[in-house]
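**Q** Sequence plus predicted model, see below.
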Amino acid sequence: MSTPTKDIRQDIKASPAQLRYADTLFYGSLVGFVALLATYALYVTGLLEPQIPLEQMHTVWTHSAAEYRALGHIPQGWGWLALLNKGDICNFVGIVILAGMTIICFAQLALSLARRKEWLMFWIATAEVVVLLLAASGVLVAGAH
């Protein structure tokens, strides 16, 4: 005879900070996905002229990223923001939103931890935000790639 086993998942409760993190990630990802769809539509419909014309794309995309950028006259780093009016560049907006969600979620988590006076976890979350912001800024550039 088998005894009924208790499902431990029923006893697990998410904290308000975890729920807020999950909600922020969900809705932020949804916004990023919609931005990707909208900017892709602008690109494929031709409403925004591309930085690299479609006729040249097959010759340009076989090169390395650095050569592609040089051939397409695309600035390095965050310089692409100056080209947001170009159909193939405006797609980066959705990518930035999706990539930035981790930073936003960790910053929000750090604030929640500070309110609860969980200082060790607060400093870990804050360090994560700082490292991610430095990485995104391009300050921590290493290598010759």
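**A** That came through, no problem.
**Q** can we go C-alpha only for contacts and neighbour counts from here?
**A** OK.
**Q** State which helix of the chain is the longest.
**A** Using DSSP state H, we find that the single longest helix of the chain is helix 16-44.
**Q** list the helices and strands it packs on?
**A** helix 92-115 (3 or more CA pairs under 8 Å, 6 or more residues apart in numbering; DSSP states H and E).
**Q** Quick check: buried residues in the helix it packs on?
**A** 92-94, 97-110, 112-113 (16 or more other CA atoms under 10 Å).
**Q** With stretch 115-124 instead?
**A** residue 122.
**Q** distance between the ends of that stretch?
**A** 15 Å (CA to CA, to the nearest Å).
**Q** what does it contact?
**A** With CA atoms under 8 Å, 6 or more residues apart in numbering as the test, stretch 115-124 has contacts from 109, 110, 111, 113, 114.
**Q** Please identify the buried residues of whichever helix or strand comes after the longest helix of the chain?
**A** Following helix 16-44 in sequence order, the next helix or strand is helix 54-60 (DSSP states H and E). Neighbour-count burial for helix 54-60 flags residue 60 (criterion: 16+ other CA under 10 Å).
**Q** ok, structure two:
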Amino acid sequence: MALNVPGLIAVIVFYTLTLATGLWAAWKAKKNEQKNRQTEIAIVGGRNLNVFVGLFTTTATWVGGAYINGTAEIVYLPSRGLAWVHAPLGFAITFIIGSLMMSGLFFVKPMRSKKYVTMMDPLQEKFGQTMGSILFIPPLLGDVFWFASILASL
């Protein structure tokens, strides 16, 4: 087995860029730490994320290895093909309508001005702690079942 030099160089460049990005982010976070609390920086990025970073972060939470592998597998099957791949189109529509238009137009400014951290905070403020606890159950179950489906697909 011979050494794949271009592959090795690509891996070294990739990890060097990853390390440089991490060092830059740590330097920037240290600089912003004087202005904001450390928890606020970790959870909501110090409340200064631009549209592109927010969009890419949202995309990264949905598009993972199982999504990419599952899409490639369905497209490759002769009996299925491209017509059976509905998730990318649905995700794109959801990102455009949900993330950019609805959230950006209606939710971002009021939530930032009131220093909310999650979407549950305004609901909990309006309906109380008990209702906030009850409203937390569906997203929790959704995440648990999502993780279970990812593990089952491995």
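**A** Thanks, I have the structure now. Keep in mind the model is a prediction, meaning the values are calculated, not measured.
**Q** TM between them?
**A** Once superposed, chain against chain, the TM-score is 0.30 (TM-score structural alignment, normalised by the length of structure 1); 75 aligned residues with a CA RMSD of 4.5 Å.
**Q** relative orientation of the longest helix of structure 1 and helix 92-115 in degrees?
**A** Helix 16-44 of structure 1 and helix 92-115 are oriented at 170 degrees to each other (axes from the mean of the first three to the mean of the last three CA atoms, to 10 degrees).
**Q** any chance of the contacts of stretch 115-124 of structure 1 in TSV, plus distance to residue 31 of structure 1?
**A** Listed next are the contacts of stretch 115-124 of structure 1 as TSV, based on distance: CA to CA, whole Å:
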residue	distance to residue 31 of structure 1
109	20
110	22
111	23
113	26
114	27
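**Q** ok now do residue 96 of structure 1, which residues does it touch?
**A** Taking CA under 8 Å, 6+ apart, one finds residue 32 in contact with residue 96 of structure 1.
**Q** what's the first-to-last distance across stretch 24-42 of structure 2?
**A** End-to-end distance for stretch 24-42 of structure 2, by CA to CA: 15 Å.
**Q** swap in stretch 44-57 of structure 2?
**A** Note: stretch 44-57 of structure 2 ends 11 Å apart using CA to CA.
**Q** re earlier: give me the buried stretch members for the longest helix of structure 1, please.
**A** Those would be 17, 20-21, 24-25, 28-29, 32-33, 35-36, 39-40, 42-43, for helix 16-44 of structure 1 by 16+ other CA under 10 Å.
**Q** Check stretch 15-27 of structure 2 too.
**A** In stretch 15-27 of structure 2, counting by 16+ other CA under 10 Å, buried: nothing.
**Q** next one: stretch 67-76 of structure 2
**A** 71, 74.
**Q** What ranges does structure 2 have for its helices?
**A** Using DSSP H, helices in structure 2 cover 5-32, 38-44, 51-62, 65-76, 87-94, 108-113, 120-127, 129-153.
**Q** burial measure for residue 9 of structure 2, as a count.
**A** Residue 9 of structure 2 has 11 neighbouring residues, counting by other CA atoms under 10 Å.
**Q** Residue 111 of structure 2 versus that one, what's the distance?
**A** Counting by CA to CA, the gap from residue 9 of structure 2 to residue 111 of structure 2 is 45 Å.
**Q** repeat for residue 62 of structure 2
**A** 23 Å.
**Q** So for these two, which residue has more residues nearby?
**A** residue 111 (15 against 11).
**Q** State the distance from that one to residue 12 of structure 2.
**A** If you go by CA to CA, the gap between residue 111 of structure 2 and residue 12 of structure 2 works out to 41 Å.
**Q** again with residue 72 of structure 2
**A** 27 Å.
**Q** what do you get for residue 69 of structure 2?
**A** On the measure of CA to CA, residue 69 of structure 2 and residue 12 of structure 2 end up 25 Å apart.
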